[in-house]
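1. What follows is a protein structure lacking sequence information:
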């Protein structure tokens, strides 16, 4: 209850200032009760038994109710009331409220107003110091009074300045962190649109293109044609579903990490559908069963990310390659670089290989898929490298038109064992 009350005060500056003003009034009344007035009575022209100090205290408490909403106006009015209070000897409550008004002016005031305040304070300090040197008052207590008030004003201003600078540093840090979070969110949205929507549409287009080629041939396989068109429709339906899901997430301003996790078994069954008719997905090594066993033992979030990346690799092979796609599953092998320490059966290595299509046959890739896949893998302990391998020396044409592939493309996904990830080994 108390915490909620403080939060409400923080959200309503008028109520907060009213509470602060009332608190200062109570402190000032207590100071008057215990004789906290007439502090410099021997040096002032007028004397009072306490009535004036009560009035100045009430005025300062009323001014304090505007300390954060009109900081400079409150400081000006408070300085005038404090001057009157000082002419009668000064009171502790008024001095304390004045220090708070100086603090609030420096903390809440605008940049230009704070600069002007410090400039005028510096000019006043230099002027008062010069006056004390030139006129040299006979009573040395006047100098002591000037030093005391100078310290009161200086400490109050520096206190407010320190809090102001700390608040500005905190705001800058939060703004920088917000910028980084926004960039990460933008990258995540772009990658989700690429993986979940653009890839499905592109693969559907490949199925439609394959169906057109079949229908243009001398012998039309109606069953294969129907299967290709069904695959294309399934892809466009999935793209539509994913796009509506992303729109819902963005509209609700929810965390993009809160998505339905991919079940490895279902995702592995759907992988061949990413390839158009006439192109097959060929497993080797431990095959699909070995990959499923590894993903089934892994945490659900890690399996989800791995399947997202594998889908991206196959979609890239379908869009930018030709012929069948080979997926080899086996133990992680030793090799150059940081993954060498995983040799000896620690973890799994999934290698996706396909022929590269001749230049001009496919649209060149933008690289967002691979870079987004690397972004997805960050924090899972897995790693990905992809690139061309040796050119093909002699192959048969794989598509109508007599064109042959110009080389091979290989993407290697390394999945260290869970024990290696927990120990912090690099992937």
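-> Thanks, I have the structure now. Model, not experiment: these values are computed from the prediction.
2. C-alpha only now, for contacts and for neighbours.
-> Fine.
3. quick one: what helix or strand has the spatially most central residue of the chain in it?
-> Taking CA atoms, centre = their mean, the centroid of the chain lies closest to residue 181, which sits 2.0 Å from it. Counting by DSSP states H and E, the element that carries residue 181 is helix 141-192.
4. here comes the other one, which I'd like you to weigh against the first:
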């Protein structure tokens, strides 16, 4: 909620509102005063007060009451509590002078509206009580000052009571309707703020999901590439003395892997800077390149695909399969011992992935469980509605995944 929010509710006396709304309220109240004051004089066209003789004093007092009440309307958005106090003062002054209700009393409706529309919860109910009590007082006051004009038969006091009830009911309904309109506007503003907050929360959630996705992609790319580079550099260091040609081949593989990783990293950074498409993503056609990189790191992936894909799998499934295999093979390079068995089973409604590799005599399970790789693989599977498990077994470390194939997965 910004400080300039024109609908913010405050417990303080003065609210912070944009200057535009303050100027609009002042100008509107001035126009209301100029329109209603002449109408008051026209419709009265006789005795202005029951207790003050007609003359300059009576006219000035009517003008003062009108200015006070419209002044309260002018500050009703800026300070609903002050506006209510000023409006009550103007109404009591009007009754003390014995003035009949006039057109300028419409300003009170604006004040009652403001108490429920922009006031605090406490002022909301104070405004409602003021509408109810003020309407009853106004009804009794009008019946009192018009008793002689309306009641000619002095023997029937019941008629005076009935007139008071009628006028009080009309006054209460009028003020309560103004208060209810403000309450309705308050509900509308609350709904608008709730929708805005929901939109902001959804935007934050989308941004967080994108951040997690990019972090996962960055880990997949960098971890795999660095694993290959480290394996090749270690092999080149040991082979340099015995076979310089093999060292040169290893350096060539290192350069190719680093360039590919740099290209992927630049693509991810571009996604961070721009909100454009995700760009090209790995597919099943890139698996052979992945296997070649693993072979270059000194590990032979024994790949079995049975059954074969019945058609073109959805792009999301292809990406998930690639990333899961990439991370599993990267873990085999970093933590495994010996070659890796990869099995892919493409069925009509799902694909099964199994990656098995031997482990050293002392497994590094605790280290692997703390890493981001296994978490990333599970997230990959969950994003497409699948499941993934990774655990040590008698035959070594085994990663198993089942990914559904269908419109929902795509």
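-> The structure has been received and is ready for your questions. Quick caveat, the model's predicted, so the values are computed rather than measured.
5. And the TM-score, once the two are fitted together?
-> The TM-score (TM-score structural alignment, normalised by the length of the second structure) is 0.66; 354 aligned residues with a CA RMSD of 4.7 Å.
6. circling back: how much space between the residue nearest to the centre of the first structure and residue 198 of the first structure?
-> 24 Å (CA to CA, to the nearest Å).
7. what about residue 284 of the first structure, which SS state?
-> strand (DSSP: H, G, I helix; E, B strand; the rest coil).
8. How about it: what's its closest non-neighbour residue?
-> Leaving aside its sequence neighbours, residue 284 of the first structure sits nearest to residue 328 (CA to CA, 6 or more residues apart in numbering; 4.6 Å).
9. Secondary structure class of the aligned partner of that neighbour in the second structure, three-state.
-> In the second structure, residue 328 of the first structure lines up with residue 344, judged by TM-score structural alignment. Under three-state DSSP, residue 344 of the second structure falls in the strand class.
10. so what's residue 344 of the second structure up against?
-> Residues near residue 344 of the second structure by CA atoms under 8 Å, 6 or more residues apart in numbering: 303, 304, 305, 306, 307, 351, 352, 353, 354.
11. can you rerun that using 10 Å?
-> Under the criterion of CA atoms under 10 Å, 6 or more residues apart in numbering, the contact list for residue 344 of the second structure reads 303-309, 321, 351-355, 401.
12. In JSON lines, list these along with distance to residue 139 of the second structure.
-> Formatted as JSON lines, these follow (distance: CA to CA, whole Å):
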{"residue": "303", "distance to residue 139 of the second structure": "93"}
{"residue": "304", "distance to residue 139 of the second structure": "93"}
{"residue": "305", "distance to residue 139 of the second structure": "91"}
{"residue": "306", "distance to residue 139 of the second structure": "91"}
{"residue": "307", "distance to residue 139 of the second structure": "89"}
{"residue": "308", "distance to residue 139 of the second structure": "89"}
{"residue": "309", "distance to residue 139 of the second structure": "85"}
{"residue": "321", "distance to residue 139 of the second structure": "80"}
{"residue": "351", "distance to residue 139 of the second structure": "81"}
{"residue": "352", "distance to residue 139 of the second structure": "82"}
{"residue": "353", "distance to residue 139 of the second structure": "83"}
{"residue": "354", "distance to residue 139 of the second structure": "86"}
{"residue": "355", "distance to residue 139 of the second structure": "87"}
{"residue": "401", "distance to residue 139 of the second structure": "79"}
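13. Only whichever of those are buried, select them in PyMOL.
-> In PyMOL, a selection of the buried entries from the contacts of residue 344 of the second structure looks like this (16 or more other CA atoms under 10 Å):
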select buried, resi 321+351+352+353+354+355+401
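14. And the contacts of residue 344 of the second structure, which two are furthest apart?
-> Maximum pairwise distance in the contacts of residue 344 of the second structure, criterion CA to CA, is 18.0 Å, between 309 and 355.
15. For residue 104 of the second structure, give its distance to residue 112 of the second structure.
-> The gap separating residue 104 of the second structure from residue 112 of the second structure is 15 Å, by CA to CA.
16. quick one: which of the two has more around it?
-> Comparing residue 104 of the second structure with residue 112 by neighbour count (other CA atoms under 10 Å), the higher total belongs to residue 112, at 30 against 24.
17. which residue lines up with the more buried one in the first structure?
-> Under the alignment (TM-score structural alignment), residue 112 of the second structure pairs with residue 102 in the first structure.
18. Please give the element, helix or strand, for its match.
-> In this assignment (DSSP H and E), residue 102 of the first structure forms part of helix 92-108.
19. Check residue 355 of the second structure too.
-> Counting by DSSP H and E, residue 355 of the second structure is part of strand 350-357.
20. what about that strand, distance to the chain center?
-> Computed by CA atoms, centre = their mean, to the nearest Å, the chain-centroid distance of strand 350-357 of the second structure equals 40 Å.
21. What is the helix or strand that that strand is followed by packed up against?
-> Using DSSP H and E, the helix or strand that directly follows strand 350-357 of the second structure along the chain is helix 365-370. Applying 3 or more CA pairs under 10 Å, 6 or more residues apart in numbering; DSSP states H and E, we find helix 365-370 of the second structure packed against helix 315-335, strand 387-393.
22. ok, and for helix 365-370 of the second structure, which residues are buried?
-> Buried, per 16+ other CA under 10 Å, within helix 365-370 of the second structure: residue 368.
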